[in-house]
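K.L.:
sequence and predicted structure, then a few things I'm wondering about:
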Amino acid sequence: MDKIFLEQSKCPIKKTLDIIGGKWKLRIIFQIGSEIRRYGELRKLMPDISEKMLIQELKSLVEYGVLSKKSYHQIPPKVEYNLTEKGFKLIPIIDLMKEFGAEN
């Protein structure tokens, strides 16, 4: 393993945790996976997250370029999310975490 980065801002692990850290982001990425998901679908798949938190986390993931968001101007509003190329790079990490959790 590499030496500890002396300057916190250059630490790649810190940068990764800034993007995907927290209670919900990895679960959101996992639920979207290779599919296009509408906001309502995500709410049903994750009933234990508040609406405010889901909106906040989705917005953050879009800003970091992990998710893309497509809004349709219709009534009722329709919003779809899917993983970007950067987001797909996280799937093997999530799979390893899932495997580790199942074993332990």
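P.N.:
Here it is on my side, so go on.
K.L.:
going by C-alpha atoms from here, please, whenever you check contacts or count neighbours.
P.N.:
Noted.
K.L.:
how about the strands in this structure?
P.N.:
In the chain, the segments counted as strands under DSSP state E are 37-38, 67-72, 78-83.
K.L.:
can you tell me the closest non-neighbouring residue to Arg38?
P.N.:
Nearest residue to Arg38, sequence neighbours excluded (CA to CA, 6 or more residues apart in numbering): Glu80, at 4.4 Å.
K.L.:
okay, one more to line up with it:
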Amino acid sequence: MVETIYGCKWSLTVYQLLASEINRPGEMVRSVEGLTTKVLNQCLRKNVEFGILERISYNEVPPRVEYKVTELGTKFMEVLDELEKLQSEIDNKYNKRVN
């Protein structure tokens, strides 16, 4: 699961958008250059399947869909943050040795 989600370069971007309270797919596509509706939908679908995001569909005309982070998703993102911190530490130690 981690490899699948982390391997999708757009998942981390989606998490950042959700943290910025951008939770509607159309708004997400408009907010990120290079992100297409098709790729976003695939990314969102995977995250929903893994239980990281929840899809909320409103019975309105026109239809409205929003996404929010689940409790599991919050824990998952905390783990990703820790991995990024660890990678930074590793990079800093490596760069000190090289220089």
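P.N.:
That came in fine, so what should we check first? It should be emphasised that the depicted structure is a prediction, and the values quoted were computed from it without experimental measurement.
K.L.:
which of the strands of structure 1 sits closest to Ile20 of structure 1?
P.N.:
strand 67-72 (11.4 Å; CA to CA).
K.L.:
corresponding residue for Val2 of structure 2 in structure 1?
P.N.:
Superposed on structure 1 with TM-score structural alignment, Val2 of structure 2 falls opposite Thr16.
K.L.:
and stretch 51-63 of structure 2, which stretch of structure 1?
P.N.:
Taking TM-score structural alignment, stretch 51-63 of structure 2 hits residues 65-77 over in structure 1.
K.L.:
what about Glu41 of structure 1, distance to Glu80 of structure 1?
P.N.:
10 Å (CA to CA, to the nearest Å).
K.L.:
those two: which has the busier surroundings?
P.N.:
A count of neighbours by other CA atoms under 10 Å puts Glu80 above the other of Glu41 of structure 1 and Glu80, at 18 against 13.
K.L.:
now do the contacts for that one.
P.N.:
Ile36, Arg37, Arg38, Tyr39, Lys69, Lys70, Ser71 (CA atoms under 8 Å, 6 or more residues apart in numbering).
K.L.:
measure the third one to Lys23 of structure 1 for me?
P.N.:
The gap separating Arg38 of structure 1 from Lys23 of structure 1 is 21 Å, by CA to CA.
K.L.:
the two - which one has more neighbours?
P.N.:
In terms of neighbours (other CA under 10 Å), Arg38 is the more surrounded of Arg38 of structure 1 and Lys23; the figures are 17 against 10.
K.L.:
that one: what's it in contact with?
P.N.:
So Arg38 of structure 1 contacts Lys78, Val79, Glu80, Tyr81 (CA under 8 Å, 6+ apart).
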